[in-house]
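> below are the sequence and a predicted model; questions follow.
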Amino acid sequence: MNKLFYKIITNLPGKLGIWIFKIYAGIVSAGFFLFFPKRVLMSVKFYQALFPNKDRLYHIQCAWKQFHNFTTVFTDRLGLQKSQEISYTSSGWNHIEEAVRNKTGGIILMSHMGNWEMAAHLFKKKMPDAPLLFYMGVKHKEQMENIQKQSLAQSGIKIIAADQTASSPFDLIEGINFLKSGGLVSLTGDIIWHKYQRSVEVEFLGQKAVIPEVPHIFALLSGVPLFVFFAFRSQENQYYFTITEPLFIKSTSRKNRNAEIKKSAQRYADLLEKALGQYPFQWYHFERFLKY
C-alpha cells in the first residue's frame, strides 16, 4: 500500500478519511484476491485443513472473508490515529500486570491471529510505564510496515527489526538482558522470517507445521514466564484480549532441553489451533504454514 496515499488519507478530517480508506482498502483486498491466485490458493488449502468436511466453494469463501477482514488491521490503526474510541475487554490481563508490578520480566507470544498491533497500542495506553520490546520481521519494500513500526516506536515501544537474512546475536543478547531487567519482550510465535531462523516442528490441524523456536529458548534461558497473547476483533471498534497464565519452561539437564522446548512449542500450537476455531477468519498468516 502506498505510503503517500496513506498520509493523505490520514490528514483528511474526522471520519471522512476513515470511510475513504475503508473503500480503498476494500478495492485493494478484492484486487489481491482476484489477481494473486497463488496466495489465494495458499489460504484455500489452509481452510481445507481447518474445515475438511466442507466443499471447495466454502473454502474459497473463507479465503475471501480472510482477505476482507485483513483490511480492518489498517482501518482500525487509522481510527486510533484519528482518536477514534477503541475499547476492549480482556481475560487474564492480571497476569501481565503482576509481571510488570513484580518486575519479573516476561515473554509475550503474539500471533498473526487478530490484530496484535492494536493490542500493542492499547497495552501501552493502559500501562504507559511498562518496559516493552518488540521483535518484528522486516519485509523489504513494504511501505505500510514502516509506518507500523514508526507508530509503535512513537508510543514508547522499543523495536528490534529482524531482516530476512539472519538475526544478529547481539539482538538476542539484548532481548535476554531486557528480560532479566524486568522488561516484557514480545515475539511472533507463528511465522518464520528467514531460512536461518531456528524452528521447531509441531502438530497442527492434524498435520505438521514449523514455528519459531526462539521464544521458547528465551523462556528457558532467562527463566521468565511466557504469556500467550491473542487480540481478537469482536466487533467494530471493540477488541477482546486473552492472556494465558504464566507458562514456564524448565529443564533439569541439557539432555532434555530440546524436549522441553518442543513441549512448550506444541502447547502454544494447541492454543493457536483453539483460537483459530473460535475466530477462523482472523487468521492473517498469508505464507505457507502447514506442511501439506
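Yep, it's here.
> CA only for contacts and neighbour counts going forward, please
Will do.
> need the nearest residue in space to residue 2, chain neighbours excluded.
Leaving aside its sequence neighbours, residue 2 sits nearest to residue 143 (C-alpha to C-alpha, 6 or more residues apart in numbering; 6.6 Å).
> okay, now the one to match up with it:
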Amino acid sequence: MPSWEGKSKGNKLGYSIFIFILRYGGVYPAYFLLRFVAFYYFLFSWSSSKPIYHYFRDRIGYSRWKSIFSLYRNYYVFGQTLIDKIVVMADMANKFTFHFDGEHHLHEMVSGKRGGILLSAHLGNWEVAGHLFTRLETRINIVMFDGEHQRIKDYLSSVTGGRNMNIIVIKDDMSHIYAINEALSNQELVCMHADRFLPGNKTLTASLLGHDARFPMGPFLLAATFRVPVCQVFAFKESATHYHFYATEPRQYNGRRNQGIETALQDFVVQLEEKIHLYPAQWFNYYDFWE
C-alpha cells in the first residue's frame, strides 16, 4: 500500500522566509536559496529520495548517475513549483508566461452549463494555471485531503486571501460528496487529483509505465455517477518563468457504472503516462507509487 499519509513536508518558518524573499526580491533570489534547500533534502530525506530514485532508475530507465542527478533536479523543480504557486495565488508581481493547449475545451464545458470534472495528478503544477482561469466566469472547486498542518494553511490563506477558488475538503463523513454535487448542480467546475489515496480507500489497478499501480476509485466513480463532462488537465514548468498547460477534450462516461469507471481510469492513465514521458522530472509522488 502506498505510504502517503495525506501530509506535506514544510513548516510555517520555511514558508514565511520564502514569502519574505518573494515580496522583496522576486523569484530568482528565492530560487537561489532553494538550491540549498533542495540539496538538503537530496542528502538527508532518504524516505522520499529512495522511491524517486527507483522511479527514475526502474520506471523511466535512466542510468544510475542520471537517476541521481535527476533526483536532485526533481527536488529543485518541486520547490520551484511551490514558490510559483504562492506567487500566482498572492498576485505578486511576476514574469510568468503560459502556453495553453486545449483551453477552449474548458470554455466549452462552461458554456454547456452542465458543470464538469477536471482530473489531474501530482505531476507538474497545474494549480498555477488554474488560478488564471477567472476568465472562465465560473467558480472552480478544488477537492483535496485535509492533510496540511492547519497553521501552515492559515498562514498561506492570510497571504493569498483564498482567491479564485473554493476548497472542498475530503472528510470521513462523506459530506464532500454533497458539496461536489452542489457545485456541479450550480454548473461549476470541480477539480481533483486522481493519483493518491489513503489507507482504507477503495482503489483500482491499472498499468502505468509497464507496472501495475493503484489509483483511488473515488474520482472515477464520481465521473461515471454524475455523468458530466470530464477532462484531464496538467501544467508543466518548461523554463524558470514559463508554463505549458494541457486540457483534453471533455468526455462523458455514460456506460454502465462499472464500465464507465474503468473507461475513465484508462483515459486518465493514458494521459498520465504520456505526460510522464514528456516531463519525467516533474513527478512529485514521494512514496513507492507502484508498491
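Now that the structure is in, tell me what you want to look at. For clarity, every value in this text was computed on a predicted model and none was experimentally measured.
> TM between them?
The TM-score (TM-score structural alignment, normalised by the length of the second structure) is 0.87; 280 aligned residues with a C-alpha RMSD of 2.3 Å.
> picking that back up, ok, now how distant is the residue nearest to residue 2 of the first structure from residue 133 of the first structure?
Going from residue 143 of the first structure to residue 133 of the first structure by C-alpha to C-alpha, to the nearest Å gives 22 Å.
> repeat that for residue 13 of the first structure.
33 Å.
> residue 82 of the first structure now?
With C-alpha to C-alpha as the criterion, residue 82 of the first structure and residue 133 of the first structure are 25 Å apart.
> what's the answer for residue 242 of the first structure, then?
20 Å.
> pretty sure residue 161 of the first structure is in contact with residue 137, am I right?
Yes: between residue 161 of the first structure and residue 137 a contact is recorded at 5.7 Å, counting by C-alpha atoms under 8 Å.
> these two: who's more crowded?
residue 137 (19 against 14; other C-alpha atoms under 10 Å).
> ok, the closest residue to that one other than its chain neighbours - contacts?
Distances taken as C-alpha to C-alpha, 6+ apart place residue 162 nearest to residue 137 of the first structure, at 4.8 Å, with adjacent residues excluded. Residue 162 of the first structure sits next to 135, 136, 137, 138, 193 when contact means C-alpha atoms under 8 Å, 6 or more residues apart in numbering.
> in strands only, show me those.
135, 136, 137 (DSSP state E).
> so can I have CSV of those residues showing distance to residue 76 of the first structure?
CSV is the format used below for these (distance: C-alpha to C-alpha, whole Å):
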residue, distance to residue 76 of the first structure
135, 22
136, 20
137, 21
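> out of those, which is nearest to residue 174 of the first structure?
residue 135 (10.8 Å; C-alpha to C-alpha).
> buried ones in stretch 68-88 of the first structure, by neighbour count?
The neighbour-count check on stretch 68-88 of the first structure (16 or more other C-alpha atoms under 10 Å) flags 68-80, 82, 88 as buried.
> so which of those residues comes closest to residue 291 of the first structure?
residue 70 (23.5 Å).
> my guess is that closest one contacts residue 233, does it?
No: the criterion here is C-alpha under 8 Å, and residue 70 of the first structure misses it with residue 233 at 10.8 Å.
> trace the longest strand along the first structure over to the second structure and give me the residue numbers.
Secondary structure assigned by DSSP E gives strand 226-235 as the longest strand of the first structure. On the second structure, the counterpart of strand 226-235 of the first structure by TM-score structural alignment is residues 230-239.
> do the same with stretch 199-209 of the first structure
By TM-score structural alignment, stretch 199-209 of the first structure lines up with residues 203-213 in the second structure.
> ok, back up a step: the helix or strand just after the longest strand of the first structure vs the second structure, average offset?
Per DSSP states H and E, the first helix or strand lying C-terminal to strand 226-235 of the first structure is strand 238-243. Taking mean C-alpha distance after the TM-score superposition for the first structure, the mean distance separating strand 238-243 of the first structure from the aligned residues in the second structure is 0.8 Å.
> number of residues surrounding the closest residue to residue 77 of the second structure other than its chain neighbours?
In space, and not counting its chain neighbours, residue 77 of the second structure is closest to residue 282: 7.0 Å by C-alpha to C-alpha, 6+ apart. Residue 282 of the second structure has 23 neighbouring residues, counting by other C-alpha under 10 Å.
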